[in-house]
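1. Build me a model:
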Amino acid sequence: MLAVNDTEFSSAVFLLTGIPGQEDVDLWISVTFCLMYVISIVGNSVILFIIKTDPSLHEPMYIFLSMLAITDLALLIATMPTTLGIFLFNSREISLDACFAQLFFIHSLSFIESSVLLLMAFDRFVAICKPLRYASILILPRIGKMGLVIVLRGVSLIFPLPFLLKRFRYCRANVLSHCYCLHQDVIKTTCSDITVNYIYGFFLIVTVVGLDSLFILLSYVMILKTVLKVTSNVECLRALNTCVSHLCAVLLFYTPRIGLSVIHRFGKDSPPLLSLLLGYISLFVPPLINPIVYSVKNKHLHARIIRLFTHKET
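-> Model (predicted):
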């Protein structure tokens, strides 16, 4: 189906985009994405299985890690149909309702993951700055309530977006920039007044990504101040080492997403390939790398994984 210009297509479809100019190597790209999906799903599933089956890992840090793994798996499921559809079957069409549903899940899950990373930063703050109160602050009922709050927060904040998009007329080119639907990408195709969506989208970025990243930064400032007071260099490095995995997850999550938001709003003259690359990195790299980093850096988890696979071999 050809892109539609200056005609209304509110009952038609959007056209998703793979990697422009690389159609000749779509097969190899599809193999790469399939491998990424398989590794990401297996890695996160193994972490969830080990945490669930090992009672010694039923601690706040590992519960938050399991929340992160579940969110990453949900994001993979939300993007898998359209991504593999494009690269395996060249299926680019997606209905408006399906597109709105996909962007709802992608954005709400992204906000939930941002909140999970904030909770993990809070966990490290309490463990290092207030170790004697750790067990009394992060009790299981309170962690459960925290999990419920971040899910409700992510869902409720994104819930209005599909309904706001539904009332628009779409009369510009219906080709989207990615192999999945994003709110900031969809509103470019409408000929209606998008002031409300633009303001609300900016509000969401500031109040969720902005505040979460700010509180994470403040947590690490407090952690650093506490650690620097430790007289022993060994103890200082040991405390900081427990934060390395979380810092990697934070950088992998926030850096491409902030860059993508800036490009969509202010970088109209930026190379399209840059936006495309940041979009792929923001959704596909964290679920792939997070299990690897935590499996390598966390000694207890690393030992359990080795035990799991060596036990199966024997």
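2. CA only for contacts and neighbour counts going forward, please
-> Noted.
3. just checking, residue 100 touches residue 164?
-> No - using Cα atoms under 8 Å, residue 100 makes no contact with residue 164, being 10.0 Å away.
4. anything in contact with each of the two?
-> With Cα atoms under 8 Å, 6 or more residues apart in numbering applied, the contact sets of residue 100 and residue 164 do not overlap.
5. Give me the more crowded residue out of these two.
-> Neighbour comparison, residue 100 and residue 164: the larger count goes to residue 100, with 21 against 12 (by other Cα atoms under 10 Å).
6. so what's the residue nearest in space to the middle of the chain up against?
-> The centroid of the chain falls nearest to residue 110 when counting by Cα atoms, centre = their mean (4.4 Å). Neighbour list for residue 110: 75, 154 [criterion: Cα under 8 Å, 6+ apart].
7. what's the burial count for residue 221?
-> 13.
8. Check which helix or strand the residue lying closest to residue 208 once chain neighbours are set aside maps to.
-> Ranked by Cα to Cα, 6 or more residues apart in numbering and with sequence neighbours excluded, the top spatial neighbour of residue 208 is residue 111, at 6.8 Å. Using DSSP states H and E, residue 111 sits within helix 96-129.
9. Next secondary structure after that helix?
-> helix 134-137.
10. ok and the very next helix or strand once past that next one relative to helix 96-129, angle-wise?
-> Using DSSP H and E, the next helix or strand after helix 134-137 towards the C-terminus is helix 140-158. With axes from the mean of the first three to the mean of the last three Cα atoms, to 10 degrees defining the directions, helix 140-158 sits at 140 degrees from helix 96-129.
11. Can you report how many residues lie near the nearest residue to residue 91 once chain neighbours are set aside?
-> Counting by Cα to Cα, 6+ apart, residue 85 is the residue found nearest to residue 91 once chain neighbours are left out, at 5.2 Å. Neighbourhood size, residue 85 [other Cα under 10 Å]: 16.
12. And for residue 227, nearest residue in space, chain neighbours not counted?
-> residue 236 (5.6 Å).
13. Confirm the residue nearest to residue 91 sits in a helix?
-> Yes - Residue 85 forms part of a helix when assessed by DSSP: H, G, I helix; E, B strand; the rest coil.
14. distance of it from residue 246?
-> Using Cα to Cα, to the nearest Å, residue 85 is found at 33 Å from residue 246.
15. What of residue 294?
-> Taking Cα to Cα, one finds residue 294 at 8 Å from residue 246.
16. For the chain, just list every one of the helices.
-> Using DSSP state H, the helices of the chain run over 26-53, 60-89, 96-129, 134-137, 140-158, 160-166, 183-186, 195-204, 211-228, 233-241, 244-266, 272-297, 299-313.
17. Second chain to compare with the first, below:
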Amino acid sequence: RMIFNNTTSSPSTFLLTAFPGLELAHVWISIPVCCLYIVALLGNSTILFIITVERHLHKPMYYFLCMLSAVDLCLTISTLPTVLGVLWFHAREISFKACFVQMFFVHAFSFLESSVLAVMAFDRFMAICNPLKYATVLKDKVILGIGLAICIRQILFIVPVVLSLKSVSFQGGQELSHPFCYHPDIIRYAISNPWISSFLGLFLQLYLTGTDLLFILFSYFLIIRTVLSIVAPKKQQKALNICVCHICAVTVFYLPMISLSFTHRLLSSTPRVICSILANVYLLFPPVLNPIIYSLKTKKIRQAMLQLLRSKSSRSRNTRDLRRSWD
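-> Prediction:
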């Protein structure tokens, strides 16, 4: 076995794996995977475009949705090259430096999505429990400050984990469990001082995503208590409908993430193909489903999308009529 350290001038490589045991079906598997990436890219780009263009959507709820779509878009782009590279071209080799960079972005955007979901829970709490203070508390400057704060929070906590990997040596040529670089997967092949980075990675995940999830659960405890105190059933239903999209987004994100982390750290005997499927679900499903959920359940987003499509169709008709008149 070849051993390398990331400080050497000629680092070796890891081997990425898409779906272990299903290599012959990679071409067919790539079709739905590619479709999911297209849906994620188009869906989140459309949400960003609509919220930016439509002035009546310049409100706190849609600003936070814009943040979520931006994070989902970045998360999708960070894994797309290696996933499609493995499925289409069997490009399995990845250098340590490239793996290191991808791992940083995957975890940074993943933790950032967790923080955005927590902030969106606060937005829902203010809208239902303190509607009179909603507009005065969540001003544009406050929202900008919240966005900067959660970004700085990620940097401050991820940098120690990144720096801890500089003192770790790895076994070269080892097969990873995923078509992208994931910290719990990589640290298994560490030779020197693996426990430092492993401990920091586990602490980071438990602290960042754990505190975010606790904050979300506490927010919904207060929301449910407020909703139950409402006498009118229609108002109760209206209040709960406000939270449906966010509850779906939280479930789609946290359930695969906890399952993947649990299988990697506690269930070492889990088949690799299951870990690979969980990883793809964890990183692909939230960017794919979030735009669909918010488009279907949010009336103003849906109306803005329909208006955009109608304006495009009317423009195309006008250009056709002009061409016919010229002819």
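18. re earlier: settle this for me: the residue nearest to residue 91 of structure 1 is touching residue 79, isn't it.
-> No - between residue 85 of structure 1 and residue 79 there is no contact, the gap being 10.0 Å when judged by Cα under 8 Å.
19. which one in structure 2 is aligned with the residue nearest to residue 208 of structure 1?
-> Aligning on TM-score structural alignment places residue 111 of structure 1 opposite residue 111 in structure 2.
20. Pretty sure residue 196 of structure 2 sits against residue 166.
-> No - counting by Cα under 8 Å, residue 196 of structure 2 sits too far from residue 166 to count as a contact (11.1 Å).
21. Comparing these two, which shows the higher neighbour count?
-> Legend: neighbour count by other Cα under 10 Å for residue 196 of structure 2 and residue 166, higher for residue 196 (15 against 12).
22. Who are the contact partners of the more buried one?
-> With contacts defined as Cα under 8 Å, 6+ apart, the neighbours of residue 196 of structure 2 are residue 164.
23. can you check residue 226 of structure 1 too?
-> Applying Cα under 8 Å, 6+ apart to residue 226 of structure 1 gives the contacts 128, 129.
24. Look up how far residue 179 of structure 1 lies from it.
-> Here residue 226 of structure 1 is placed at a distance of 45 Å from residue 179 of structure 1 (Cα to Cα).
25. Over to residue 228 of structure 1?
-> 46 Å.
26. These two: who's more crowded?
-> Comparing residue 228 of structure 1 with residue 179 by neighbour count (other Cα under 10 Å), the higher total belongs to residue 179, at 24 against 13.
27. Return the residues in contact with the residue nearest to residue 143 of structure 1 when sequence neighbours are not counted.
-> Spatially, and ignoring its direct neighbours in sequence, residue 143 of structure 1 is nearest to residue 60 (7.4 Å; Cα to Cα, 6+ apart). Listed by Cα under 8 Å, 6+ apart, the contact set of residue 60 of structure 1 reads 123, 138, 139, 140, 143.
28. which residues touch the fourth one?
-> Which is residue 140 of structure 1. Counting by Cα under 8 Å, 6+ apart, residue 140 of structure 1 touches residue 60.
29. what does it align to in structure 2?
-> Match for residue 140 of structure 1 (TM-score structural alignment): residue 140.
30. Can you get me a residue count around residue 255 of structure 1?
-> If we define neighbours as other Cα under 10 Å, then residue 255 of structure 1 has 13 of them.
31. again, but for the one 5 residues further on
-> Other residues near residue 260 of structure 1 number 21, with proximity taken as other Cα under 10 Å.
32. Let me see the contact set for it.
-> With contacts defined as Cα under 8 Å, 6+ apart, residue 260 of structure 1 is in contact with 275, 278, 279.
33. Closest to residue 254 of structure 1 out of those?
-> Nearest to residue 254 of structure 1 among these is residue 278, at 11.0 Å by Cα to Cα.
34. my guess is the closest one meets residue 256, correct?
-> Yes - taking Cα under 8 Å as the definition, residue 278 of structure 1 is a contact partner of residue 256 at 5.3 Å.
35. Considering the contacts of residue 260 of structure 1, which are maintained in structure 2?
-> Of those, the ones still in contact in structure 2 (both residues aligned by TM-score structural alignment, their matches' Cα atoms under 8 Å) are 275, 278, 279.
36. Leaving out sequence neighbours, find the closest residue to the last one.
-> The one in question is residue 279 of structure 1. Nearest one to residue 279 of structure 1, counting by Cα to Cα, 6+ apart, is residue 260 at 6.7 Å.
37. can you tell me how far the one you found sits from residue 113 of structure 1?
-> Residue 260 of structure 1 sits 17 Å away from residue 113 of structure 1, going by Cα to Cα.
38. Please apply the same query to residue 295 of structure 1.
-> Look at residue 295 of structure 1 and residue 113 of structure 1: by Cα to Cα, they are 19 Å apart.
39. of the two, who's got more company?
-> Between residue 295 of structure 1 and residue 113, counting by other Cα under 10 Å, residue 113 is the more crowded of the two (24 against 21).
40. Determine which stretch of the helices of structure 1 is the most buried.
-> Greatest average neighbour count among the helices of structure 1 goes to helix 96-129 (a mean of 22), per mean count of other Cα atoms under 10 Å.
41. wait, which of the helices of structure 1 is closest to residue 12 of structure 1?
-> The minimum distance between residue 12 of structure 1 and the helices of structure 1 falls on helix 96-129, with 7.1 Å, by Cα to Cα.
42. that older thread, spit out the contact partners of the residue nearest to residue 227 of structure 1.
-> If you count contacts by Cα under 8 Å, 6+ apart, residue 236 of structure 1 has them with 227, 228, 230.
43. now do residue 84 of structure 2
-> 30, 34.
44. Now do it against residue 76 of structure 2, distance only.
-> Using Cα to Cα, which is the criterion applied here, residue 84 of structure 2 is 12 Å from residue 76 of structure 2.
45. for residue 255 of structure 2, same thing?
-> For residue 255 of structure 2 relative to residue 76 of structure 2 (Cα to Cα), the value is 18 Å.
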